[in-house]
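Undergrad: structural data only, the sequence is not supplied:
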């Protein structure tokens, strides 16, 4: 078996023990601060929204309040639009896009839909620009009752407690070069499996759930985002990452098989964004704008359909 020859932690072909996980954790560096980038922004918005703490993470000496933002005049008779960002902490435009949407949004959805935004689901990873949480677990594979990520379980519990009718859920993500040169090799090393090199699509795309396939919804978002940044093409065989491209810029597979965040509600309209910030053809500002445009178009489409 060919294993990843260069990942510096672990023994090729052997899954990590707690010792290797500790080594991985110690190799992570804090580059930014959740309080400054997220909590302080939410504090400035408290006059326009209801800010709710739905949980708390305690990792060594670090304490992270988990925050959600609700429409100030929440109406139980209205459906709910759920926006989640930062499930993977290193996917910056997801967090910034969620906060940007909240900052830009005024009262245009009043009386139509309740807004519920979880802008940074995984704050420990956000600070370290990492995919995994403190325990070397990918939160976006843990959205089910037996999941092993506190971040995912806390958000699921909060969503369940609302007993709300969700109409749309947009989960904001990125695909970066570090997926291929860091996180997939780390995954192979952690699980003691073969690392097979792949490619990163150049551009924005969406992940649709084949069990909840609304390609008209996905296409409407792609059409709007195309005005902001370029859309990733499929390969010569019509695939991305080995999954079929169901429509221009839309990959579709069974999201439940991977316990993805987008499966958390029974909303009829769900999608996961994937922005490619490392492309020479885009910028950080365009990536954030693409996330905001996605959220706006998704809500508009859901309300009109």
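TA: Arrived safely. Source: prediction; values computed, not measured. Numbers count the residues shown, from 1 in each chain.

Undergrad: okay, CA-based contacts and neighbour counts for the rest of this
TA: Noted.

Undergrad: residue boundaries of the strands in the chain?
TA: 49-59, 62-71, 80-85, 114-118, 166-172, 205-209, 239-240, 243-247, 250-253, 269-274 (DSSP state E).

Undergrad: can you redo those strands as a markdown table with mean neighbour count and distance to residue 228?
TA: As requested, these are exported to a markdown table (neighbours: other Cα atoms under 10 Å; distance: least, Cα to Cα, whole Å):
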| stretch | mean neighbour count | distance to residue 228 |
| --- | --- | --- |
| strand 49-59 | 15 | 28 |
| strand 62-71 | 18 | 26 |
| strand 80-85 | 25 | 19 |
| strand 114-118 | 24 | 22 |
| strand 166-172 | 26 | 16 |
| strand 205-209 | 26 | 13 |
| strand 239-240 | 19 | 21 |
| strand 243-247 | 17 | 19 |
| strand 250-253 | 23 | 17 |
| strand 269-274 | 26 | 14 |
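
Undergrad: any chance of TSV for those, columns distance to residue 287?
TA: As requested, those are arranged in TSV below (distance: least, Cα to Cα, whole Å):
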stretch	distance to residue 287
strand 49-59	25
strand 62-71	22
strand 80-85	13
strand 114-118	18
strand 166-172	11
strand 205-209	12
strand 239-240	20
strand 243-247	21
strand 250-253	17
strand 269-274	10
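
Undergrad: here's the one I want to compare it with:
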């Protein structure tokens, strides 16, 4: 059974345990300083919009999205999301860097829609969940229990059928094994089984509609920036069979994952490993940018 310090092993959390967990969460960085200020600097060249608002007690967060200035309804949409898990830093910074460094290169070719920090409360606390101990990245379905997920789905609703590519930027960190997976199993009253952390970048394709050539195009681009995660001794990455170099598959929509929220032909979830001895924070951010660009380039060329 899990030895997590909150709850009784084998019993799912109730309100008391969730309140105890919430009482231990502390703000460690600033969404306003790190994210909102970076978005504001993009305003001269992009359309910035608020698509929602989170109110958690005394904490209040505007949810912001970025669009290209020359939006054209005749063009397909590429969707970039980051910070669905707020603690996964390069997902947020990579999305912002893509807009700053590369997005204008796609003017007149595709419409670019970026939500760089879907979960600002969790960003500030370097956590996976929202304050209700709900994982937004398992909550992309109707009547979502996560405000973060519901707001993003509402933003995308009007273009949902026109999204050609959706890339959702994530990280797999050492704290997945030391904190977040133990917390998850404790919350759900299940035993914790250590699984290990893959050393390197990998992708999660959609098992319902796989696009292997698209995934490999992203892998090949990212490999120029950082190393690709090998399979473990069982031929797996985090318990899932490797279907190609650096690629595993999940049923994205069935699991309520962000990357499954549209009808995009091309979709993937990136997973950078920032705790690797062979990768720096700058490399992780650059890997996310490379993944986005490679994904858009492939999708546009194979519409």
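TA: Received the coordinates, thanks. Small disclaimer: the values here were computed from a predicted structure and weren't measured.

Undergrad: any idea what the TM-score is?
TA: In this superposition the chains share a TM-score of 0.98, using TM-score structural alignment, normalised by the length of structure 2; 302 aligned residues with a Cα RMSD of 1.0 Å.

Undergrad: who wins for proximity to residue 145 of structure 1 among the strands of structure 1?
TA: Nearest of the strands of structure 1 to residue 145 of structure 1, taken as Cα to Cα: strand 49-59 at 16.3 Å.

Undergrad: which residues does that closest one contact?
TA: 42, 63-72, 134, 150-151, 154-155, 158 (Cα atoms under 8 Å, 6 or more residues apart in numbering).

Undergrad: try it again with 6 Å
TA: Applying Cα atoms under 6 Å, 6 or more residues apart in numbering, the contact partners of strand 49-59 of structure 1 are 63, 64, 65, 66, 67, 68, 69, 70, 71, 72, 154.

Undergrad: how close does that strand sit to structure 2?
TA: Strand 49-59 of structure 1 differs from its equivalent in structure 2 by a mean of 0.4 Å after superposition (mean Cα distance after the TM-score superposition for structure 1).

Undergrad: over in structure 2, find the residue span that strand aligns onto.
TA: Aligned using TM-score structural alignment, strand 49-59 of structure 1 spans residues 46-56 in structure 2.

Undergrad: look up how far residue 257 of structure 2 lies from the equivalent of residue 25 of structure 1 over in structure 2.
TA: Under the alignment (TM-score structural alignment), residue 25 of structure 1 pairs with residue 22 in structure 2. Residue 22 of structure 2 sits 23 Å away from residue 257 of structure 2 when distances are taken as Cα to Cα, to the nearest Å.

Undergrad: the two - which one has more neighbours?
TA: residue 257 (22 against 14; other Cα atoms under 10 Å).

Undergrad: contact partners for the more buried one?
TA: 137, 138, 140.

Undergrad: same deal with residue 79 of structure 2?
TA: 113, 114, 166.

Undergrad: so who does the alignment partner in structure 1 of residue 267 of structure 2 touch?
TA: Using TM-score structural alignment, the equivalent of residue 267 of structure 2 in structure 1 is residue 270. Listed by Cα under 6 Å, 6+ apart, the contact partners of residue 270 of structure 1 are 168, 169, 170.

Undergrad: overlap between the residues you listed and structure 2?
TA: Contacts conserved in structure 2 for those, using both residues aligned by TM-score structural alignment, their matches' Cα atoms under 6 Å: 168, 169, 170.

Undergrad: which one of these is nearest to residue 300 of structure 1?
TA: residue 168 (9.9 Å).

Undergrad: so that closest one sits against residue 269, correct?
TA: Yes: Residue 168 of structure 1 lies in contact with residue 269 (Cα atoms under 6 Å); the separation is 4.6 Å.

Undergrad: find the residue closest to residue 130 of structure 1 in space, skipping its chain neighbours.
TA: residue 90 (4.8 Å; Cα to Cα, 6 or more residues apart in numbering).

Undergrad: the one you found -> structure 2?
TA: The equivalent of residue 90 of structure 1 in structure 2 is residue 87 (alignment by TM-score structural alignment).

Undergrad: what's the answer for residue 257 of structure 1, then?
TA: Match for residue 257 of structure 1 (TM-score structural alignment): residue 254.
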